[in-house]
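S.K.: Just need the structure, nothing else, for what follows:
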Amino acid sequence: MKIFVINPGSTSTKVALFEGTQCLWTETQRYDAAELEPFASVTDQESFRYDRIAQILKDKGVEPSSFAAVVGRGGLLKPIPGGTYRVGARMLEDLKSMAYGSHASNLGAALAVRFAAAAGDVPAFIVDPVVVDELADEARVSGLPEIPRISIFHALNQKAVARRAAAELGKPVSECRLVVAHMGGGISVGAHCGGRVIDVNNGLNGEGPMSPERSGSLPVGGLVSFCFSGRHTLAEVQKMICGRGGLVAHLGTNDLREVEKRVAAGDEKARLVFDALCLQIAKEIGGSATVLKGQVDAIVLTGGLAYSDRLCEAVTARVSFIARVMRYPGEDEMQALADGALRVLENREPALDYE
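M.R.: Next up is the predicted model:
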């Protein structure tokens, strides 16, 4: 069964063709600012991106009629449980209206539907979008009722590596208790209980560890004073929290490899910030272990930062007393999307409807 995968990013679209679990080929199409400038919104780019993807298929001699399904990256929708979702009219309406936010991933479902139609009305899916919400009720409560905690995290990769870890442990994911730390440009650490993420930090909006580009949790009193100092606008503060925080704020780079080079060269400030990053990740993992009452089958390190031996060794040294530490570097989104569609096609799990 051939599955066509579409993953739109802000300045690129990745596409891939899978046969079962095997990737036959993948391509990344990049767009410069001038190409995207005429479009007033992300959703206006749909036909432009469709035509460019169609040209890739034509160049490769691939007929859409060979597809068993098409799967797109999930966008900003209302909170939903994890799983593989059929793309339907309600989902497309919410994505096109940007009711829950604007992001290039909002195009994934619309593009999947169009290529599914070209394939002869095969199913179109999305899998585990960032808005997956399986939080326990008590995990939603913050110290202010006006500001509840919300679930936004790297659901696609966290769910995928949880399944890999479960397979390696020889247990179904429905019987596993895992702490999964996705460590990339943003960092999210989830407590996985029986296949559901019952607690997770919202790394996008300032919870949890700092990361290469995000501030993570900040001293609340200091943040309030900072916001009301009159020196910064709301937009500027939001950018400091997400985009210009973390390693960028301290060291002027979001590249952990550059930071490690500075540490190796004897840069004490770089060493201090690196050690703080590792400490904060370990603390978040430890906190998630308490959500699972200390009954943890494994701690899983994943994402781009998991390629760093130095970081993973430092984190492992602090958390290995809790449980076995497993490591799956990177975030293979295309494989995870294809696998989600394949599970439905092979009747290993049901397709869900967005209602």
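
S.K.: Only C-alpha atoms from now on, for both contacts and neighbour counts.
M.R.: Noted.

S.K.: can you pull out the helices in the stretch 151-300 of the chain?
M.R.: 155-169, 220-227, 234-241, 247-251, 256-264, 268-291 (DSSP state H, counting those that start in this stretch).

S.K.: run this one through as well so I can compare:
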Amino acid sequence: MDLYKILAINPGSTSTKIALFENEKELYKKTLDHSNEEIAPFERITDQYEMRYNAIMNILKEIDFDVRELSVVVGRGGLLPPVKSGAYSVNDVMIKRLVEKPLLEHASNLGAIIANEIAKPLGIGAYIYDSVAVDELEDIARISGMAAIKRSSFSHALNMRAVGIKVAGELGKYYSDMNMVIAHLGGGISIGMHKSGRLVDIVSDDEGPFSPERSGRVPCKKLMDMCFSGDYDKKAVGKMMRGNGGLAGYLGTNSALEVEKRIAEGDEQARLVYEAMAYQVAKGIGELATVVDGQVDAVVITGGIAHSKMMTDWISKRVQFIAPVVVSPGENELEALANGALRVIKGEEEAREYVDSF
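M.R.: Sure thing, here's the model as predicted:
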């Protein structure tokens, strides 16, 4: 059997997670934390690529790993214009888009840039897999209700699809033959309707449940009044929506563990807010079940907060009438990236070529 060494890279807002794999076997995993002092000098996220690249190369040197052993490098896919699910080869057009005109400043935009920086001198492939911008929405799902605004798809597609494939296999089925509602519970929360292997509709982190640090869906008129009150500028409102929203806004912490500790100590406000988050997740799951006329084979709860039995029990109680609930905790992005790249280099899946018209 051929053995392939794979480096997977998942940049986050204050950390870069990396892992080395030999085929499906994980050899090494590390989270490289970046302090506020390290990040502060950079005006744009993509300006951080050299700092993060150097951090990765230094840690590989520390563990005495020779990068010339690598077969492929794969990075988290960033906020590109809509792309299909699966693998894309990193090319100059993709790098140009991410550097010069990303749809949104987001740490995931660094995935392709760093992967390319490592792979190019080695003469090996660099890929992204299941980008944040995977968009397979059906036409009817794009109608927002306001003609000037078209719905698009930004979600935790990487982990959701990986977990969907895994759960289908555990049930003795294929992902492409199932209808699953998959909820990813992390710092942000998104929920997807996976219909016969396609992510046909979502409840994104600005359309649905609040999360540890994001406000989710809020009353539009009251938000509009706030924006035009003169009391807040765009940056302040943006921070209330992403960063200081959700649990952080109500309880002063974005830590689910801290909130559960407070609940255990009898804090009723913490319990109310935390249960409200579960309540809103359940509403989002129910909303997406209608997309397939209720013909849902499984409801899957994943992400870091899915480790919380309190949270998953609250959600399961409300949605178990829809379909059997499967809890698959954790954020498996690095494994999903590596497995996707492995399928490409083994010829089991073909990588798409990224094109753009900007």
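
S.K.: Overlay them and tell me the TM-score.
M.R.: Scored against TM-score structural alignment, normalised by the length of structure 1, the superposed chains reach a TM-score of 0.94; 352 aligned residues with a C-alpha RMSD of 1.6 Å.

S.K.: so of the helices of the stretch 151-300 of structure 1, which one's packed in deepest?
M.R.: Neighbour counts (mean count of other C-alpha atoms under 10 Å) averaged over each of the helices of the stretch 151-300 of structure 1 peak at helix 155-169, with a mean of 20.

S.K.: So which bit of structure 2 is that one matched to?
M.R.: Under TM-score structural alignment, helix 155-169 of structure 1 corresponds to residues 157-171 of structure 2.

S.K.: which of the residues in stretch 15-27 of structure 2 are buried?
M.R.: 16-24 (16 or more other C-alpha atoms under 10 Å).

S.K.: so where is that stretch in structure 1?
M.R.: Alignment of stretch 15-27 of structure 2 against structure 1: residues 12-24, by TM-score structural alignment.

S.K.: Just give me how far that stretch sits from the chain centre.
M.R.: Counting by C-alpha atoms, centre = their mean, to the nearest Å, stretch 12-24 of structure 1 is centred 18 Å from the centre of its parent chain.

S.K.: Kindly report the same for stretch 196-215 of structure 1.
M.R.: 11 Å.

S.K.: rewinding a little: with distance to residue 337 of structure 2 and secondary structure added, can I get the buried residues of stretch 15-27 of structure 2 in TSV?
M.R.: Compiled in TSV, the buried residues of stretch 15-27 of structure 2 are given as follows (distance: C-alpha to C-alpha, whole Å; DSSP: H, G, I helix; E, B strand; the rest coil):
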residue	distance to residue 337 of structure 2	secondary structure
16	14	strand
17	12	strand
18	10	strand
19	10	strand
20	11	strand
21	10	strand
22	13	strand
23	12	coil
24	11	coil
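
S.K.: Could you give the number of residues near residue 131 of structure 2?
M.R.: Residue 131 of structure 2 is flanked by 28 other residues according to other C-alpha atoms under 10 Å.

S.K.: which one in structure 1 is aligned with it?
M.R.: So residue 131 of structure 2 corresponds to residue 129, using TM-score structural alignment.

S.K.: who touches the closest residue to its match other than its chain neighbours in this structure?
M.R.: Closest residue to residue 129 of structure 1 apart from its sequence neighbours, by C-alpha to C-alpha, 6 or more residues apart in numbering: residue 74 at 4.5 Å. Shown in contact with residue 74 of structure 1 (C-alpha atoms under 8 Å, 6 or more residues apart in numbering): 105-106, 108-109, 126-130.

S.K.: Mind picking the one among these that's closest to residue 50 of structure 1?
M.R.: residue 108 (10.4 Å; C-alpha to C-alpha).

S.K.: With structure 1 overlaid, how far apart is the helix or strand harbouring residue 7 of structure 2 on average?
M.R.: Applying DSSP states H and E as the criterion places residue 7 of structure 2 in strand 5-11. Aligned to structure 1 and superposed, strand 5-11 of structure 2 gives a mean residue distance of 1.5 Å (mean C-alpha distance after the TM-score superposition for structure 1).

S.K.: name the helices or strands packed onto that strand?
M.R.: If you count contacts as 3 or more C-alpha pairs under 8 Å, 6 or more residues apart in numbering; DSSP states H and E, strand 5-11 of structure 2 packs onto strand 15-22, strand 72-76, helix 110-119, helix 333-345.

S.K.: switch the cut-off to 10 Å
M.R.: strand 15-22, strand 25-33, helix 49-62, strand 72-76, helix 110-119, strand 125-129, helix 333-345 (3 or more C-alpha pairs under 10 Å, 6 or more residues apart in numbering; DSSP states H and E).

S.K.: residue in structure 1 matching residue 85 of structure 2?
M.R.: Match for residue 85 of structure 2 (TM-score structural alignment): residue 82.

S.K.: just checking, its match is part of a helix?
M.R.: No - secondary structure of residue 82 of structure 1 (DSSP: H, G, I helix; E, B strand; the rest coil): coil, not part of a helix.

S.K.: who's in contact with it?
M.R.: 127-134, 155-156, 159, 195-197, 352 (C-alpha atoms under 10 Å, 6 or more residues apart in numbering).

S.K.: gap between stretch 136-150 of structure 1 and the chain center?
M.R.: 22 Å.

S.K.: For residue 318 of structure 2, which non-adjacent residue is closest in space?
M.R.: residue 282 (6.2 Å).

S.K.: before we move on, what about residue 279 of structure 2?
M.R.: Residue 279 of structure 2 sits nearest to residue 315 (C-alpha to C-alpha, 6+ apart), 6.6 Å away.

S.K.: now do the same end-to-end measure for stretch 177-189 of structure 1.
M.R.: 13 Å (C-alpha to C-alpha, to the nearest Å).

S.K.: Fine by me, we can end here.
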